[in-house]
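# model this:
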Amino acid sequence: MADLFCDVKEILGFKYRYFISSKGLIFSMASGKLRQLNPSMRDKNRNQYLFVRLELEGELKGVNIHRLVAENFIGPKPSDEHVINHKDGNKQNNDASNLEWTTIAGNTQHAYRTGLAGGRKHGSYKGPVCAENEEGFGYVFFDSKQAIEAGFNPNSIRDAVVKPCKKLFGFYFSRINNTGQIHKGVQS
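Below is the predicted model:
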């Protein structure tokens, strides 16, 4: 515990009420005693960033822990175009040694390079999508880029695949499995 306190700093802007360690642990002195705060997850299905609620001028404010660590141990945000990158891809590893400032483009490149982002090489890739109209004409999309190039919004395609009876721009969308079979939904 002693070496933990060597890496603890006051969180600026909170009047000596909150402290942060370089490991991403948050401590409060609000009650007069030092206690560790338990982080929460913003959206368990989506971004998985840990955050804490800190009181500022009578209001609770949700703050991402990785941002607090970066600002207090790495340095201020270099520009508005910069974001925080988790080097190991684990959004819950908020150790200062795992964080770095990068551009949005750099963060995206890192995600693809390490296999964190979608696409055919990603573990969550579900297979290509087939778009077919009533005359049998269609497209096959292997990734979002191809869908965009054909003039479709990938998010709309995803919704149409989830609700297979939904027609989008005259097309029905379905997923092609790894054996080449098209999984069509009920079309009305």
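
# every contact and neighbour count from this point should use C-alpha atoms.
Fine.

# mind jotting down where the helices sit in the protein?
Using DSSP state H, the helices of the chain run over residues 2-6, 65-69, 104-113, 144-149, 154-162.

# residues in contact with the second one?
By that I understand helix 65-69. Contact with helix 65-69 is made by 11, 20-24, 49-52, 84, 94-96, 99, as judged by C-alpha atoms under 8 Å, 6 or more residues apart in numbering.

# what about 7 Å?
With contact meaning C-alpha atoms under 7 Å, 6 or more residues apart in numbering, helix 65-69 is reached by 22, 24, 50, 51, 52, 94, 96.

# in that helix, what counts as buried?
Neighbour-count burial for helix 65-69, counted by 16 or more other C-alpha atoms under 10 Å, picks out 65, 66, 67, 68, 69.

# redo these as CSV? Include distance to residue 158.
Output for these, formatted as CSV (distance: C-alpha to C-alpha, whole Å):
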residue, distance to residue 158
65, 31
66, 30
67, 31
68, 34
69, 35
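
# looking at these, which is nearest residue 1?
residue 69 (18.7 Å; C-alpha to C-alpha).

# gap between that closest one and residue 20?
Distance, residue 69 to residue 20, using C-alpha to C-alpha, to the nearest Å: 7 Å.

# for residue 82, same thing?
Distance from residue 82 to residue 20, counting by C-alpha to C-alpha: 22 Å.

# tell me which of the two has more neighbours.
Counted by other C-alpha atoms under 10 Å, residue 82 and residue 20 do not tie: residue 20 has more neighbours, with 23 against 16.

# for the comparison step, fold the sequence that follows:
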Amino acid sequence: MSEIWIESKTLAGRYMVSSLGRIKRMAHVSTTLSGITKSYPERLIQRAKSKDYPRIILKVDGKAKAYLVHRLVAEMFVPNPNDLPCINHKDGDKSNPHPENLEWCTHQENMAHAAATGLSDCAVPVQSAKHGLGMWFPSLESAVRHTGVSKPCICAAAKKRQKTAGGMVWDYAASGMFFGDLLGEEAA
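Coordinates of the predicted model:
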């Protein structure tokens, strides 16, 4: 695949974004407050070190700011006709900012994808068992609302960092999972 570069309007026309997820500063001339003119050559920008999503630090309008590489790529190369707020990595790999791996989505769709691929630490849906009775919740937030058990406690129990939360055993439910699966029973 050949690399395509597009000038970013988001970045004050000073930077270009590539289809391979690279960012470069465009050549430009700048004059300081003291009247000195300086030429800056075109230059590739190195990504900032991060355990999370790859990001770069760019100076726009005189201020340094961190930008997520995948968001810049999606804004330039992935159509967003429905004005959706989130960007999903189809393959679940945060370090893969190629346009064919990115898609615009809602917050809900992004969370559902994270849950389905095992990427979310506190994925939805969740379920609990107490005294042999099962409860299934469509989301972590729903479980918090209905049980009064805090989100961090439910997550810790579901991740097996602690045995119970609110006196209940918790687990992440797979789509279509029968509650007996949590209790070690067969579906009827």
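
# what would you report as the TM-score here?
The TM-score (TM-score structural alignment, normalised by the length of the first structure) is 0.60; 152 aligned residues with a C-alpha RMSD of 4.0 Å.

# contacting residues around residue 64 of the second structure?
By C-alpha under 7 Å, 6+ apart, the neighbours of residue 64 of the second structure are 57, 58.

# brain fart, residue 100 of the second structure
Shown in contact with residue 100 of the second structure (C-alpha under 7 Å, 6+ apart): no residues.

# what does it correspond to in the first structure?
With TM-score structural alignment as the criterion, residue 100 of the second structure lines up with residue 97 in the first structure.

# ditto for residue 60 of the second structure
For residue 60 of the second structure, the residue aligned by TM-score structural alignment is residue 56.

# give me the number of residues near its match?
Residue 56 of the first structure: 12 neighbours (other C-alpha under 10 Å).

# measure the residue nearest to it when sequence neighbours are not counted to residue 6 of the first structure for me?
Using C-alpha to C-alpha, 6 or more residues apart in numbering and skipping the chain neighbours, the partner closest in space to residue 56 of the first structure is residue 14 (6.4 Å). Distance, residue 14 of the first structure to residue 6 of the first structure, by C-alpha to C-alpha: 20 Å.

# picking that back up, from residue 66 of the first structure, how far out is the residue nearest to residue 56 of the first structure?
For residue 14 of the first structure, the distance to residue 66 of the first structure equals 17 Å [C-alpha to C-alpha].

# before we move on, what about residue 28 of the first structure?
17 Å.

# now for residue 28 of the first structure: what does it line up with in the second structure?
With TM-score structural alignment as the criterion, residue 28 of the first structure matches residue 25.

# in this structure that match contacts residue 17, no?
No. The pair residue 25 of the second structure / residue 17 is not scored as a contact, 9.2 Å apart, by C-alpha atoms under 7 Å.

# on that earlier part again, surely the residue nearest to residue 56 of the first structure meets residue 54?
No. Contact criterion C-alpha under 7 Å: residue 14 of the first structure and residue 54 do not qualify, at 8.3 Å.

# out of these two, which sits in the busier spot?
Neighbour tally, residue 14 of the first structure and residue 54, criterion other C-alpha under 10 Å: the higher count belongs to residue 54, 19 against 13.

# which parts of stretch 75-85 of the first structure are buried?
By 16+ other C-alpha under 10 Å, the buried positions in stretch 75-85 of the first structure come out as 82, 83, 84, 85.

# could you pull up the residues touching residue 120 of the second structure?
residue 114.

# related to what we said a few turns ago, reformat the helices of the first structure as a markdown table; add distance to residue 38 of the first structure.
Formatted as a markdown table, the helices of the first structure follow (distance: least, C-alpha to C-alpha, whole Å):
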| stretch | distance to residue 38 of the first structure |
| --- | --- |
| helix 2-6 | 17 |
| helix 65-69 | 11 |
| helix 104-113 | 27 |
| helix 144-149 | 37 |
| helix 154-162 | 34 |
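
# go through those and pick out the most buried.
Burial of the helices of the first structure is given as mean neighbour count (mean count of other C-alpha atoms under 10 Å); helix 65-69 ranks first at a mean of 24.

# what range does it cover in the second structure?
By TM-score structural alignment, helix 65-69 of the first structure lines up with residues 69-73 in the second structure.

# mean per-residue distance, that stretch to the first structure?
In the superposition against the first structure, stretch 69-73 of the second structure averages 0.7 Å from its aligned positions (mean C-alpha distance after the TM-score superposition for the first structure).

# what do we get in the second structure for the residue nearest to residue 56 of the first structure?
With TM-score structural alignment as the criterion, residue 14 of the first structure matches residue 11.

# for stretch 73-85 of the second structure, how far is the first residue from the last?
14 Å.

# thank you, goodbye.
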